[in-house]
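[1] what shape does this take:
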Amino acid sequence: MDFEGIEFPTPPPYKIKMVEFTELPSLEERQKVLREAGYNVFNIPSEKIYIDLLTDSGTSAMSDLQWGALMRGDEAYASARSFFNLQRTIQEIMGFRYVIPVHQGRAAEYLMFRALGLEKGDYALSNQFFDTTRANVEVRGATAVDLVVEDAYDITKEIPFKGNIDLKKVENFLAERGERVKVIVLTITNNSGGGQPVSMENIKKLGEMAKEFKVPFFLDAARFAENAYFIKLREKGFEDKSVKDIAREMFSAADGVLVSAKKDGLVNIGGFIALNDRNLYWRIRQSMVVTEGFPTYGGLAGRDLEALAQGLREVLNERYLQSRIEQVAFLGKLLEKRGIQVLKPCGGHGVYLDGLSFAPHIPREQWPSHAVVCAIYEHS
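    Below you'll find the predicted structure:
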């Protein structure tokens, strides 16, 4: 492979001391598997997939300290020691007073939107909603509105903060229909837009606008460390600040966070809500028992809480973030060198391909990108 002109990524700050054996199915077997799965890659048994790039959610390898933390898990039903360890960790990193663990991010969304009373005729605003976040808005009859900057829709345009929300559009929407806007959710980094970061300036100005119009403002902070590292790299005035300090500054602009911990929590399951509003906290706390269990475990075992607390501390390691983000950029440049169109600039957790460029003969309504995924599985 030709690496000329491509800078190699920073070596990762860890050693690998365990392997998991995999199989490479034959072409005939892959074709059979695809047919039996109804050409739905979600139905393919994982042991029939040699390299799984379906998602980064919940697929991180945990560290030795996280595996050790599992053994410290306090499995008491109520008020377990492990919850208070997690609570202290989140308070230290994010600065929010109240912490509610949940089994994963979509549970946080469900509980929050229910507590905020979203209903038919209401609106929720975002740069771009993640699919489950949008679904949790719409299942309550409300309307999810994406207001990301227009540049986000040009996959070839390289700008540093392609995940920014269009503040003018937000201001106009609030001026016209602000009384029916129940919440603003800013996704950092913007997963639906290709893992694109949001600038500190954008976060702060949106926070000020939300306060002016008295609308609750939450960060969908599944990849908060990734976003903070991009701010350090790309935003003037932050190059000498630590990722931890940048993250804390981001959080200070918001009323709280909704988090799937399966991303920057570096765990296989879990999530949480963190916020400062005592009344909202108690509404969530009272309603969550029906779906998540007691508020100090939120559908998780004590060992899960311990592993998450450790993961939240480890993800702030700047050498780790540098290595991870540079690996993604390295793969993107290799693909570009071979004439493959990717979304630019590359985000922090994956390279997004332009599926339409592979299959221009397939109409959009026939899902060309899905067809490309099936073809990649079958032939590569």
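[2] hey, let's count contacts and neighbours off CA atoms from now on
    Will do.
[3] what's around residue 186, how many residues?
    Residue 186 sits with 31 neighbouring residues when counted by other Cα atoms under 10 Å.
[4] how about the strands in the stretch 101-250 of the chain?
    Here the stretch 101-250 of the chain has its strands, by DSSP state E, counting those that start in this stretch, at 123-126, 143-146, 181-187, 217-220.
[5] structure for this one too, so we can compare:
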Amino acid sequence: MTNTAALSRLFEPTSLGALPLANRLVMAPLTRNRAGADGVPQPIMATYYAQRASAGLIIAEAATPNAVGQTYPNIPAIHNEAHVAGWRRVTDAVRAAGGRMFLQLQHGGRVGHPDNSGLTPVAPSPVPLPETIHTPSGRQDSVVPREMTLDDIRATVADFASAARNAVDAGFAGVEVHAANGHLLHQFMARNTNHRTDAYGGSVAGRIRFAVEVVRAVAEAVGPERVGLRISPGNTVNGIEEGDTGSIYPALVEALADTGLAYLHLVTADPDQPLFQRIRKSWPGTLMANPALPWAEPLPADGGKREGERLLAAGADLISLGRAFLANPDLVERLRVDAPLNQVRDRHMMYVGGETGYTDYPTLAGTPELAGARP
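    Modelled structure (predicted):
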């Protein structure tokens, strides 16, 4: 068996502020729809995350900070005591396995449906999602969201701060504010979903204002060293068209550069792109980078290891991987020894509930014929 760990910075111990990390590999947040209908994390989620505790850091899947922010059925939440208690079982299991966890906080905005949350979705402007949305009775047409009032905005900022406090009470080391992938904070930043003419729209400064206020409120609530921010420049998922990507993100980074956040998480990062280089130069703290590995294609044989190493060489500090951790509970060890990887068996199994395609992926220890094998 060839051990490449000594040749790769991915396996170096490091730290996130005062939080020690065993390596630079981060499990990215992955929605898996295994919570109860009420948003309470289920016991199977503790098993799933504990299996992956060898990651330097786990960022747990998106949890909603309030009821109206729910996106799809069986999404976990973090806005009441039952949610806190459910998540505490998860963090206890991961901590017992030697792991560290942050929780992603996500408000869906227009990515929601009354059949999922019981409420009409809210958004910066009454612009509906241009596609159908999954509900308990199947896919349905999206609805026109209600435009948020200034009172709604203030209340939502407060809900994010309260959710962060709940997450810390639930045993998480910190939280990640989700401002990516076409959800509420991203909707405020994009021209095609934000038609406002007040202080939260129009100019770049107006469109980043809500995200900045949310991040600062969360940092004040639990301490900036416990807070990360996720962004996905140029991402068009969920019908987003930013219009001025090259202006929005440098402005956002500059507005938050003095906060002392734990990290900035850049999704589908490409070290050859000028925007990556500009963000790295402007961001004074830890930069977490998620390699651009297309969902429509199989996992590369190395699970993204080569791209992760390229990003580290270009200035990233931590590397987040998604599908590779989903299908490989022992991903860190597999990458360390260049062992073959499990492929995701069926994308649809990601969201159907139960053990299949969730907690039943084999480890190297469970498949001795692979021990010592190379791709």
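[6] and the TM-score between them?
    The TM-score (TM-score structural alignment, normalised by the length of structure 2) is 0.31; 184 aligned residues with a Cα RMSD of 6.4 Å.
[7] TSV for the strands of the stretch 101-250 of structure 1, including distance to residue 209 of structure 1?
    Converted to TSV, the strands of the stretch 101-250 of structure 1 look like this (distance: least, Cα to Cα, whole Å):
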stretch	distance to residue 209 of structure 1
strand 123-126	12
strand 143-146	17
strand 181-187	10
strand 217-220	9
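[8] to residue 355 of structure 1, which of those lies closest?
    Nearest to residue 355 of structure 1, of all the strands of the stretch 101-250 of structure 1, is strand 143-146, at 21.8 Å by Cα to Cα.
[9] packing partners for that closest one?
    Judged by 3 or more Cα pairs under 8 Å, 6 or more residues apart in numbering; DSSP states H and E, the packing partners of strand 143-146 of structure 1 are strand 123-126, helix 131-138.
[10] ranking those by burial, who's on top?
    Among these, the stretch with the highest mean neighbour count (mean count of other Cα atoms under 10 Å) is strand 123-126, at a mean of 24.
[11] tell me what that one is packed against?
    Against strand 123-126 of structure 1 (3+ Cα pairs under 8 Å, 6+ apart) you get strand 143-146, strand 181-187.
[12] identify each buried residue in the longest one, please.
    Of the residues in strand 181-187 of structure 1, those buried by neighbour count under the rule 16 or more other Cα atoms under 10 Å are 181-187.
[13] output the contacting helices and strands for it.
    Using 3+ Cα pairs under 8 Å, 6+ apart as the contact test, the elements touching strand 181-187 of structure 1 are strand 123-126, strand 217-220.
[14] the ones you listed: which one's closest to residue 36 of structure 1?
    Among those, the nearest to residue 36 of structure 1 by Cα to Cα is strand 217-220 (36.3 Å).
[15] one step back: dump the helices and strands packed on strand 143-146 of structure 1 to a markdown table, plus distance to residue 87 of structure 1.
    A markdown table is the format used below for those (distance: least, Cα to Cα, whole Å):
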| stretch | distance to residue 87 of structure 1 |
| --- | --- |
| strand 123-126 | 27 |
| helix 131-138 | 24 |
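[16] now residue 230 of structure 2: closest residue in space that isn't a chain neighbour?
    Of all residues not flanking residue 230 of structure 2 in the chain, residue 265 sits nearest, at 4.5 Å (Cα to Cα, 6 or more residues apart in numbering).
[17] check which helix or strand covers the one you found.
    Per DSSP states H and E: residue 265 of structure 2 is located in strand 263-269.
[18] any idea of the angle the helix or strand following that strand forms with strand 263-269?
    Following strand 263-269 of structure 2 in sequence order, the next helix or strand is helix 274-282 (DSSP H and E). Interaxial angle of helix 274-282 of structure 2 relative to strand 263-269 (axes from the mean of the first three to the mean of the last three Cα atoms, to 10 degrees): 170 degrees.
[19] the helix or strand that helix 274-282 of structure 2 is followed by to helix 274-282, inter-axis angle?
    Downstream of helix 274-282 of structure 2, the next assigned helix or strand under DSSP H and E is strand 287-291. Strand 287-291 of structure 2 and helix 274-282 meet at an angle of 160 degrees, taking the same axes, to 10 degrees as the criterion.
[20] and strand 287-291 of structure 2, what other elements does it pack with?
    The helices and strands touching strand 287-291 of structure 2, judged by 3+ Cα pairs under 8 Å, 6+ apart, are strand 263-269, helix 305-313, strand 318-321.
[21] what would the ones you listed look like in a markdown table with mean neighbour count?
    Shown next, in a markdown table, are these (neighbours: other Cα atoms under 10 Å):
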| stretch | mean neighbour count |
| --- | --- |
| strand 263-269 | 24 |
| helix 305-313 | 19 |
| strand 318-321 | 27 |
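[22] was I right to think the residue nearest to residue 230 of structure 2 contacts residue 276?
    No - using Cα atoms under 8 Å, residue 265 of structure 2 is not in contact with residue 276, being 11.4 Å away.
[23] now do the helix or strand that contains residue 216 of structure 2: which elements does it pack against?
    According to DSSP H and E, residue 216 of structure 2 maps onto helix 204-222. Helices and strands touching helix 204-222 of structure 2, by 3+ Cα pairs under 8 Å, 6+ apart, are helix 150-169, helix 184-189, strand 227-231, helix 245-256.
[24] using TSV, lay out those together with mean neighbour count and distance to residue 91 of structure 2.
    Formatted as TSV, these follow (neighbours: other Cα atoms under 10 Å; distance: least, Cα to Cα, whole Å):
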stretch	mean neighbour count	distance to residue 91 of structure 2
helix 150-169	20	10
helix 184-189	29	26
strand 227-231	24	17
helix 245-256	17	29
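[25] looking at these, which is closest to residue 333 of structure 2?
    Nearest to residue 333 of structure 2 among these is strand 227-231 (26.0 Å), distances taken as Cα to Cα.
[26] quick one, what contacts residue 251 of structure 2?
    Shown in contact with residue 251 of structure 2 (Cα atoms under 8 Å, 6 or more residues apart in numbering): 204-205, 208.
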